[in-house]
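Student: sequence plus predicted model, see below.
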Amino acid sequence: MNDLSQLKQGVYAPGNSVDVAEALVAGSGIRIDVDRRRGRGAALNISGRFEQKSREVFDDGWQTLEELPPFKTEVQIEKPKTAITRNESPDISFDRSINPYRGCEHGCIYCFARPTHAYMGLSAGLDFEAKLFAKPDAPRLLERELAKPDYKLRPIAIGTNTDPYQPIEKEWRIMRQILEVLKEANHPVMIVTKSAMVTRDIDLLAPMAEKGLARVGISVTTLDRKLARSMEPRASTPTKRLEALRAISEAGIPAGVLVAPIIPALNDHEIERVLDSAKSAGASDASYVLLRLPLEVSPLFRDWLLRNYPDRYRHVMSLIRSMRCGKDYDAEFGKRMKGSGPYAWQIGRRFELAAKRLGLNLTRRQLRSDLFVPPLGMGVQLSLL
């Protein structure tokens, strides 16, 4: 058995083209059997970083692993105190967002939100995409927050952490209820998703867009269906996303494409093709984000890369580190989205030139903030006049 076939089968031995330390992903855990994680992005279920004890699944020789059930999606109800989450990050364009769900069934291996599951005592690996939390009270809480006399209006971003249109939204419909509250209050909203389910809510978004209150961005990482299936196993296919982009645009809703993440030596050669396809589908603006590997995301991504592209592993990681000051990730504001160094500069210039050639980003209408009507009721004292 040669080195490449060994790597593809998960066999790592001294002498392989990938160092043993890297192959074991820095001791991050034992891979979950493929039959138990079928249709999932991660192969590891590393204990959360705040846990006092670390647990691993291993074969004790008594075939006990064969008795373990497959990972199935479980949804628990979370009862937050507020619906709106605020941030003060200087390198993003919004200061507030809403997350209808915690965790994401799409299972994107690169998702920078994975480490947030550690706050629930769960793993950023398979737990993040299988043990989900829904917030059915979010629409009611949002209505109450918007009704407060001291509420200061700014556009709300949705989909910046986990996808509001992940598969469980079909049943829970929390995102739709949130949009209904925002529509009634004439509140501006920005949505980012990689799900074609967003077209379900065109009946809400189109009237809002007509008033200048809504904008939708569709994330298109790759046009390669095989790569997308492996990297984003339960997200809409690239074709479906482009179809959704077209439907959104034709409905009169300002539509953009987010090429994210760009991964060197894996999908960066597709930048121009993705932008070209998005423009043809009706996109009016475009942006990109370089791959981010904070905390637990790094070992999960490296394990995925070893399983799926072992022959590119060294090259991909070398380029990533060349754009992150020699590390897997650099969280410095201003650098974390775009990276630094010659290769990052090249990606940025390619993106800018392609967008300019296609006529993207020429104009971007600001969402209106002068139509807002605070919700009535919800415990707010009404006027006596």
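Tutor: Arrived safely, thanks for sending. Numbers count the residues shown, from 1 in each chain.
Student: from here on, contacts and neighbour counts on C-alpha atoms
Tutor: Noted.
Student: just checking, what packs against the longest helix along the chain?
Tutor: Taking DSSP state H as the criterion, the chain has its longest helix at helix 342-358. Identification of packing neighbours for helix 342-358 by 3 or more C-alpha pairs under 8 Å, 6 or more residues apart in numbering; DSSP states H and E yields helix 271-280.
Student: hey, what's the angle from the helix it packs on to helix 342-358? Just curious.
Tutor: 30 degrees (axes from the mean of the first three to the mean of the last three C-alpha atoms, to 10 degrees).
Student: tell me the SS of residue 261?
Tutor: When classified by DSSP: H, G, I helix; E, B strand; the rest coil, residue 261 comes out as strand.
Student: related to what we said a few turns ago, now the longest helix of the chain, how far from the chain's geometric center?
Tutor: 22 Å (C-alpha atoms, centre = their mean, to the nearest Å).
Student: repeat for stretch 76-92
Tutor: For stretch 76-92, the distance to the chain centre is 15 Å (C-alpha atoms, centre = their mean).
Student: residues contacting the longest helix of the chain, please?
Tutor: 268, 271-272, 275-276, 279, 286, 319, 322-323, 338, 361-362 (C-alpha atoms under 8 Å, 6 or more residues apart in numbering).
Student: at 10 Å what do you get?
Tutor: 259, 262, 264, 268-269, 271-273, 275-276, 278-280, 284-290, 319-320, 322-324, 335, 338-340, 359-362 (C-alpha atoms under 10 Å, 6 or more residues apart in numbering).
Student: buried subset of those?
Tutor: Using 16 or more other C-alpha atoms under 10 Å as the burial test, these include 259, 262, 264, 268, 271-272, 275-276, 278-279, 284-290, 319-320, 322-324, 335, 338-340, 360 as buried.
Student: taking those residues one by one, which sit in helices?
Tutor: 271, 272, 275, 276, 278, 279, 319, 320, 322.
Student: next up, a second structure to put side by side with the first:
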Amino acid sequence: MTSTSPLRGRGSTIRPGGRFLVHRRDAFDDGWPDDDAPAPLRTELFVDNARRVINYNSSPDIPFDRSINPYRGCEHGCVYCFARPSHAYLDLSPGLDFETKLFWKPDAPDLLRKELAAPGYRCAPIALGMNTDAWQPVERHTGLTRQLLEVLLEARHPVSLITKSALIERDLDLLAELARHDLVEVMVSVTTLDDALARRLEPRAARPARRLETIRRLHEAGVPVGVLFAPLIPALNDHEMEAVVEAAHALGARTAGYVVLRLPLELKDVFEDWLHAHVPDRARHVMSRVADLRGGRANDPRFGSRMRGEGVVAELYRQRMNRLHARLGLGRSRRNLDTTAFRPPRQKGPQLALF
């Protein structure tokens, strides 16, 4: 694990090796002064030659059984991202590599078209961008997520979305048309209303106020929108639950949810190092509170408790959100999107359709 000083515009402060590597690197003090500022890291984009684009799961504690992730890695650099350990499968670091070495799937729209047109396909809502943000900064250049939405609209296929990017507003035309057919819902992730904290936690994501403005614009365009207070980090942002949900509701959010911080695998070291770099006075307290929610550990992967935690404090979080639902008239669950209008998309090629 190589330790560095915090880099401007990057979330992780370290580049730990992935768990499948046969070697390990550790930082040490060689006695020489290090007066040079660390060089900025540039984002690199690589092609991911995927064979399929729809991923299926049977997890009992998430409300969808299929998803599409146009990208691996995420330039937003959110230090708490549960997807960071997935970069280890590429023999890359879940730390700085996750937010600087990105992979995209240029064939994803054609693959989606092919999979939706397969004779045995049965329509159910697809969750788009659940692992990494489908509207992260590189989307401005690739337009990949917009192409996927175009295929879903053509097929009248329901889709649920989550983002913390204002770039989703670029696609309001498609989202509004999907909404007109009851085929879409959007959750906007708002972690904090504190700009200073957000800048360190989520360095390349939209500012909190900008995300609230995105909620307003989605709502005014007729797109069903909610707010996700995630992750809830004990002793860091947990006191903001009410303020975040109330602010989002005032601008059009009609559903609300939360997820407690998860620290699987290498993410524990990434997050703990960030705490010592940015909030050293609270680092031990935050990790202690995390352990209280996770049965004495940094992470609990069990279905049913991994999203909410367990114990007295976890129950208080649940009650606080329940009171917000009751007081503001917020929905608790996802909408039942229409699956009856689905029509397999036409395949691209020289042959014309018969009918």
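Tutor: Now that the structure is in, tell me what you want to look at. If you're wondering where the values come from, they're calculated on a predicted model, not measured in any experiment.
Student: quick check: TM-score for this pair?
Tutor: Superposed pair, TM-score by TM-score structural alignment, normalised by the length of structure 2: 0.95. Supporting alignment: 355 aligned residues with a C-alpha RMSD of 2.1 Å.
Student: what stretch of structure 2 does the longest helix of structure 1 fall on?
Tutor: The aligned range for helix 342-358 of structure 1 in structure 2 is 312-328, by TM-score structural alignment.
Student: buried stuff in that stretch?
Tutor: 314, 317, 321, 324, 325.
Student: using JSON lines, lay out the residues you listed together with distance to residue 12 of structure 2.
Tutor: Output for these, formatted as JSON lines (distance: C-alpha to C-alpha, whole Å):
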{"residue": "314", "distance to residue 12 of structure 2": "27"}
{"residue": "317", "distance to residue 12 of structure 2": "27"}
{"residue": "321", "distance to residue 12 of structure 2": "30"}
{"residue": "324", "distance to residue 12 of structure 2": "33"}
{"residue": "325", "distance to residue 12 of structure 2": "34"}
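Student: from residue 71 of structure 2, how far out is the counterpart of residue 200 of structure 1 in structure 2?
Tutor: Matched by TM-score structural alignment, residue 200 of structure 1 corresponds to residue 170 in structure 2. Distance, residue 170 of structure 2 to residue 71 of structure 2, by C-alpha to C-alpha, to the nearest Å: 18 Å.
Student: likewise for residue 33 of structure 2?
Tutor: Taken as C-alpha to C-alpha, the span from residue 33 of structure 2 to residue 71 of structure 2 is 39 Å.
Student: which of those two has more neighbours?
Tutor: Higher neighbour count among residue 33 of structure 2 and residue 71: residue 71, with 27 against 7, using other C-alpha atoms under 10 Å.
Student: the residue nearest to the more buried one when sequence neighbours are not counted: neighbour count?
Tutor: The shortest distance from residue 71 of structure 2 to any non-neighbouring residue, by C-alpha to C-alpha, 6 or more residues apart in numbering, is to residue 104 (4.6 Å). Using other C-alpha under 10 Å, residue 104 of structure 2 is surrounded by 21 other residues.
Student: and for the one 4 residues further on?
Tutor: By the criterion of other C-alpha under 10 Å, residue 108 of structure 2 has 25 neighbours.
Student: looking for the alignment partner of it in structure 1.
Tutor: Using TM-score structural alignment, residue 108 of structure 2 sits opposite residue 138 in structure 1.
Student: thought residue 84 was touching its match, still the case?
Tutor: Yes - taking C-alpha atoms under 10 Å as the definition, residue 138 of structure 1 is a contact partner of residue 84 at 8.6 Å.
Student: common neighbours of the two, please.
Tutor: 98, 99, 100.
Student: could you find the closest non-adjacent residue to the last one?
Tutor: What it means is residue 100 of structure 1. Closest to residue 100 of structure 1 by C-alpha to C-alpha, 6+ apart is residue 135, at 5.6 Å.
Student: and that neighbour, how far from residue 82 of structure 1?
Tutor: 10 Å.
Student: burial of the counterpart of residue 47 of structure 1 in structure 2, as a residue count?
Tutor: Taking TM-score structural alignment, the alignment pairs residue 47 of structure 1 with residue 17 from structure 2. Counted with other C-alpha under 10 Å, the neighbours of residue 17 of structure 2 add up to 23.
Student: cool, and residue 54 of structure 2?
Tutor: Residues near residue 54 of structure 2, counting by other C-alpha under 10 Å: 18.
Student: counterpart of it in structure 1?
Tutor: Per TM-score structural alignment, residue 54 of structure 2 is aligned with residue 84.
Student: is it true that that match touches residue 97?
Tutor: Yes - when contacts are counted by C-alpha under 10 Å, residue 84 of structure 1 is listed as touching residue 97 (5.7 Å).
Student: any residues in contact with both of those two?
Tutor: Contacts common to residue 84 of structure 1 and residue 97, judged by C-alpha under 10 Å, 6+ apart, are 156, 157, 158.
Student: give the aligned equivalent of the last one in structure 2.
Tutor: In this case it means residue 158 of structure 1. Match for residue 158 of structure 1 (TM-score structural alignment): residue 128.
Student: these two touch, right, its match and residue 144?
Tutor: No - applying C-alpha under 10 Å, one finds residue 128 of structure 2 not in contact with residue 144, separated by 11.8 Å.
Student: quickly list what's touching both of these two.
Tutor: Joint contacts of residue 128 of structure 2 and residue 144 (C-alpha under 10 Å, 6+ apart) are 70, 134.
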